[in-house]
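Asker: What follows is a predicted protein model with its sequence.
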Amino acid sequence: MLDVTVIEDPAAAEVSLAPIRARLLAELMEPASATMLAARVGLPRQKVNYHLKALERHGLIELVGERRKGNVTERLMRATAASYVISPLALASVQPDPARSRDQLSARWLLAVAARLVRDVGTLLTGAAKARRPLATFALDGEVRFASAADRAAFIEELAAGVGALVLKYHDASAEGGRDHRVVVAVHPTVKMPPAGPAEPLPAADERSAAVSPTEPSTGSPTDQPV
């Protein structure tokens, strides 16, 4: 099982967004059969089986074993990843484009950059997996508390200057066989998450909703440094 995987196919994204199927994905962090899941989520086994087949068809779960139970052979399924991120490629015609408006102080531009980050890293991960090769990336993640807005502005100015100096130092446009990398640096207020509550009951209908967050850094041009 992977820690995280990126969903690029629109049909797979649609399947994963159904609350019932999202609940089944969460239950399948450990192998389970349709019968076991039916008891956990309070649905008929036939309906659970229907949803499992849809998840399996789109590569979101996989068969990890079988076992005999009376006259029936139960299929043990497991999620292919511990978590999933939906790539903007799933909505390719309306995916965000940072090139439309480059405003380093715009939260919406930052969101477009983050969406491109998810798209690019997802594409790179897919290619690396097919080629059976590792993917070289790096990320920093931390928090800083500013005493004032003036301190924040000074921090951003120094950060931009420092990153710019590093780019100038190491960027070699004439290097034969060199590989371009994208550098992304972002600063935004910390989101305070509420404490986790009890699990929501399954809806009666096959409704669709989701909350998806971006993840890792990507590679590409060294000249794009949003702050």
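Answerer: That came through, no problem.

Asker: From now on I want contacts and neighbour counts done on CA atoms only, so please keep to that.
Answerer: OK.

Asker: Tell me where this structure has strands.
Answerer: Using DSSP state E, the strands of the chain run over 5-7, 61-69, 72-79, 84-86.

Asker: got the contact list for the closest residue to residue 9 other than its chain neighbours?
Answerer: Spatial nearest neighbour of residue 9, excluding adjacent residues (C-alpha to C-alpha, 6 or more residues apart in numbering): residue 90 at 5.3 Å. By C-alpha atoms under 8 Å, 6 or more residues apart in numbering, the contact set of residue 90 is 7, 8, 9, 10, 13.

Asker: what about the closest residue to residue 27 other than its chain neighbours, neighbour count?
Answerer: Once flanking residues are discounted, residue 27 sits nearest to residue 37: 7.5 Å by C-alpha to C-alpha, 6+ apart. Neighbours of residue 37 under the rule other C-alpha atoms under 10 Å: 20.

Asker: what about versus this one:
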Amino acid sequence: MHEVDVIEEAGAAATALDPIRTRLLAALAEPASAATLAERVGLTRQKVNYHLRTLEAHGLVHEVRTRRWGGLNERMLVASAASYVVSPGAFGAAAADPSRSTDRLSARYLIALAARVVREVGGLVRRADTEQKRVATLSIDTELRFASPAERTAFAEELAKRVSELVARYHDESAPPARAYRLVVGAHPIPTDVGADRA
């Protein structure tokens, strides 16, 4: 099971976003049978089986083993990942695209950049999984507080200058396309209710 998986296909996204199926995916962090899940989520076994077949058809759950139970062979299923993100690619032509933004300093441009990261890195991970390889990435995540708006502006200017200097030092136009990386730097206020959506 992956820690996180990116759902690229629109049908899979619609399937996963169904409230009952979302509950089933969460309950399948550990292998379970339809009968066990039916007890956990308060549905009939038949209804659970219907939803499991739909999830399985989209590759969101898979069988890990069977067990003999009460004279029957019972399938044990598990979710493909512990958590999911829907790729903007699932929206087709309506997907977020930073190239459509005219305001590079707007919050919506930052959302479009983040969406592109999900789409691109999700695609890289899928290919790497198929080839049993790893994707070379770099992530930096930190928090900071500014004493004033002027300090925030000064930080942004200095960060842009330092990043530009590093890019100029290491960028090699003659390197093969396979060695090209996208660098995205973003900052946003931390919502005061950031824990509320995790409860």
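Answerer: Good, I have the coordinates. On a predicted model such as this, the values are computed, not experimentally measured, just so you know.

Asker: In the contacts of residue 90 of structure 1, which residue is surrounded by the most others?
Answerer: residue 7 leads those on contacts (other C-alpha under 10 Å) with 25 neighbours.

Asker: I'd say that residue and residue 88 touch.
Answerer: No. Using C-alpha atoms under 8 Å, residue 7 of structure 1 is not in contact with residue 88, being 9.1 Å away.

Asker: Same list (the strands of structure 1) but as JSON lines, adding distance to residue 43 of structure 1.
Answerer: Formatted as JSON lines, the strands of structure 1 follow (distance: least, C-alpha to C-alpha, whole Å):
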{"stretch": "strand 5-7", "distance to residue 43 of structure 1": "26"}
{"stretch": "strand 61-69", "distance to residue 43 of structure 1": "19"}
{"stretch": "strand 72-79", "distance to residue 43 of structure 1": "17"}
{"stretch": "strand 84-86", "distance to residue 43 of structure 1": "24"}
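
Asker: of all those, which lies closest to residue 195 of structure 1?
Answerer: strand 84-86 (21.5 Å; C-alpha to C-alpha).

Asker: What is the closest one packed up against?
Answerer: strand 5-7 (3 or more C-alpha pairs under 8 Å, 6 or more residues apart in numbering; DSSP states H and E).

Asker: For the strand it packs on, give me the average deviation versus structure 2.
Answerer: Strand 5-7 of structure 1 differs from its equivalent in structure 2 by a mean of 0.8 Å after superposition (mean C-alpha distance after the TM-score superposition for structure 1).

Asker: Excluding chain neighbours, give the residue nearest to residue 21 of structure 1 in space.
Answerer: Using C-alpha to C-alpha, 6+ apart, the closest residue to residue 21 of structure 1 is residue 51 (6.3 Å).

Asker: Near the one you found, how many other residues are there?
Answerer: If we define neighbours as other C-alpha under 10 Å, then residue 51 of structure 1 has 17 of them.

Asker: Let me know the distance separating it from residue 40 of structure 1.
Answerer: Using C-alpha to C-alpha, to the nearest Å, residue 51 of structure 1 is found at 15 Å from residue 40 of structure 1.

Asker: dump the residue contacts of the spatially closest residue to residue 55 of structure 2 that is not a sequence neighbour.
Answerer: Closest residue to residue 55 of structure 2 apart from its sequence neighbours, by C-alpha to C-alpha, 6+ apart: residue 61 at 5.8 Å. Residue 61 of structure 2 sits next to 25, 52, 55, 77, 78, 79, 80 when contact means C-alpha under 8 Å, 6+ apart.
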